[in-house]
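Colleague: starting from these lines, generate the structure:
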Amino acid sequence: MEKRLQEAQLYKEKGNQRYREGKYRDAVSRYHRALLQLRGLDPSLPSPIPNLGPQGPALTPEQENILHTTQTDCYNNLADANVRRYLQLTQSELSSYHQKEKQLYLGMFG
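Modeller: Below is the predicted model:
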């Protein structure tokens, strides 16, 4: 359990680094991996299949705080990175569109 919390924090930090580098797609991937590490550790979430197998591990208050902080940070960062990635794609598509429009114009009147 402690190992999964640490791995989630490591993925989150790697995602933050990729985000700072402007590599939003890779950042999104890292945030998803962090959230997958935390899956099943949150005692406040119901089990997907009740009464099957052991219940989630008991977390100390400190571990619960780390879990919720990491989850919140990852979800917020994930949303922001997705928006920035979308904007990058949109700008790229617009640039391509304008280039094609310019070529068409020059072909017609050039």
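
Colleague: for the rest of this, base every contact and every neighbour count on C-alpha atoms.
Modeller: Will do.

Colleague: mind listing what's buried along the helix or strand hosting Glu13?
Modeller: Assessed by DSSP states H and E, Glu13 sits inside helix 2-20. The neighbour-count check on helix 2-20 (16 or more other CA atoms under 10 Å) flags 4-19 as buried.

Colleague: distance of the nearest residue to Ala8 once chain neighbours are set aside from Tyr19?
Modeller: Of all residues not flanking Ala8 in the chain, Ala34 sits nearest, at 4.1 Å (CA to CA, 6 or more residues apart in numbering). For Ala34, the distance to Tyr19 equals 14 Å [CA to CA, to the nearest Å].

Colleague: sequence B follows; please return its structure for comparison with A:
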Amino acid sequence: MEAAGADDSLDVQGAAAAESSLPGRRQTSAKSVWTLLEEAAQMKTEGNSFYKEKNFRSAIGRYHRALLVLRSLDSEVMKSLKGFGPERPVLTPEQEALLRSTQVDCYNNLAACLLQRQNVDYARVLEYSLLVLQWRPGDVKALYRAGVATLEIGDAQTAKQYLTQASKEQPNDANVRRHLQRAEEKLKRELQKEKAMYRGMFSSSLKDDSEEEINQTNGVGEGV
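Modeller: From the prediction side, this is the model:
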């Protein structure tokens, strides 16, 4: 599905560090909330254009800049920082909806960008995909990316759950089907390996019991 690309719904390793510098931002007081929201939305749009051009580095930069602006307005983030820096304005329901929608799209597309890298940071792909699913449950692209990341990390069972959900929404998507099949095959191999291990343990136990019985028999004969 990544194939599935970067729609309006992309990480660089320094994202968290960059975003953590936001608490001290004072631009909110200098610009209106709508101006900042429009600024972030424009950065997201520019990021989408870079993604389509396969300029992932520039796309990542735009998405992070958008997230930095949005972080300065996010009530959930600022709640834990109450008392530090200037007060943030209370957003209207419409502003809150636009903030969250743009934020979710940026995280979704950051995950898409990461999957295009030669050395993929699957842990971060999963982190961003889960953020998307937290705010937008059932998002097919986030389910797919979470499934791929979880599978690569080694948790085939959870990967199967994500990919099965994505498959229900996109039953004809070849990438979803391919990775779901990979997850099922990995689970099958793990089950076979587990069965072989138990068979080996059981055979070893029977062998030990048999040898012990022979030794006891020999001991009786020697006593006579």
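
Colleague: ok so, going back, which other helices and strands contact the next helix or strand after the helix holding Glu13 of the first structure?
Modeller: Using DSSP H and E, the next helix or strand after helix 2-20 of the first structure towards the C-terminus is helix 24-38. Packing partners of helix 24-38 of the first structure (3 or more CA pairs under 8 Å, 6 or more residues apart in numbering; DSSP states H and E): helix 2-20, helix 61-109.

Colleague: run through the residues that contact the residue most central in space within the second structure.
Modeller: By CA atoms, centre = their mean, the mean C-alpha position of the second structure lies nearest to Leu126, the distance being 1.5 Å. Contacts for Leu126 of the second structure (CA atoms under 8 Å, 6 or more residues apart in numbering) come out as 111, 145-146, 149-150.

Colleague: any figure for the gap between the counterpart of Pro50 of the first structure in the second structure and Glu76 of the second structure?
Modeller: By TM-score structural alignment, Pro50 of the first structure lines up with Lys82 in the second structure. Here Lys82 of the second structure is placed at a distance of 11 Å from Glu76 of the second structure (CA to CA).

Colleague: go on, Tyr51 of the second structure?
Modeller: Taking CA to CA, one finds Tyr51 of the second structure at 29 Å from Glu76 of the second structure.

Colleague: ok, now Gln157 of the second structure?
Modeller: 32 Å.

Colleague: those two: which is more packed in?
Modeller: Gln157 (15 against 9; other CA atoms under 10 Å).

Colleague: mind giving me the packing neighbours of the strand or helix carrying the more buried one?
Modeller: Assigned by DSSP H and E, Gln157 of the second structure belongs to helix 156-169. Applying 3+ CA pairs under 8 Å, 6+ apart, one finds that helix 156-169 of the second structure makes contact with helix 140-153, helix 174-223.

Colleague: just put those helices in JSON lines and tack on mean neighbour count.
Modeller: Converted to JSON lines, those look like this (neighbours: other CA atoms under 10 Å):
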{"stretch": "helix 140-153", "mean neighbour count": "25"}
{"stretch": "helix 174-223", "mean neighbour count": "13"}
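
Colleague: could you export those as CSV, including distance to Thr28 of the second structure?
Modeller: Output for these, formatted as CSV (distance: least, CA to CA, whole Å):
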stretch, distance to Thr28 of the second structure
helix 140-153, 30
helix 174-223, 41
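
Colleague: between these, which gets nearest to Asn119 of the second structure?
Modeller: helix 140-153 (12.1 Å; CA to CA).

Colleague: specify the stretch among the helices and strands packed on helix 156-169 of the second structure that is closest to Leu91 of the second structure.
Modeller: When those are compared by CA to CA, helix 140-153 sits nearest Leu91 of the second structure, at 26.6 Å.

Colleague: the first structure: matching residues for the closest one?
Modeller: Going by TM-score structural alignment, helix 140-153 of the second structure lines up with nothing in the first structure.

Colleague: helices or strands up against that helix?
Modeller: Here helix 140-153 of the second structure touches helix 93-114, helix 122-135, helix 156-169, helix 174-223, going by 3+ CA pairs under 8 Å, 6+ apart.

Colleague: nearest to Gly61 of the second structure, of those?
Modeller: helix 93-114 (9.6 Å).

Colleague: post-alignment, the closest one versus the first structure, mean distance?
Modeller: With mean CA distance after the TM-score superposition for the first structure, helix 93-114 of the second structure departs from the first structure by a mean of 0.5 Å once superposed.
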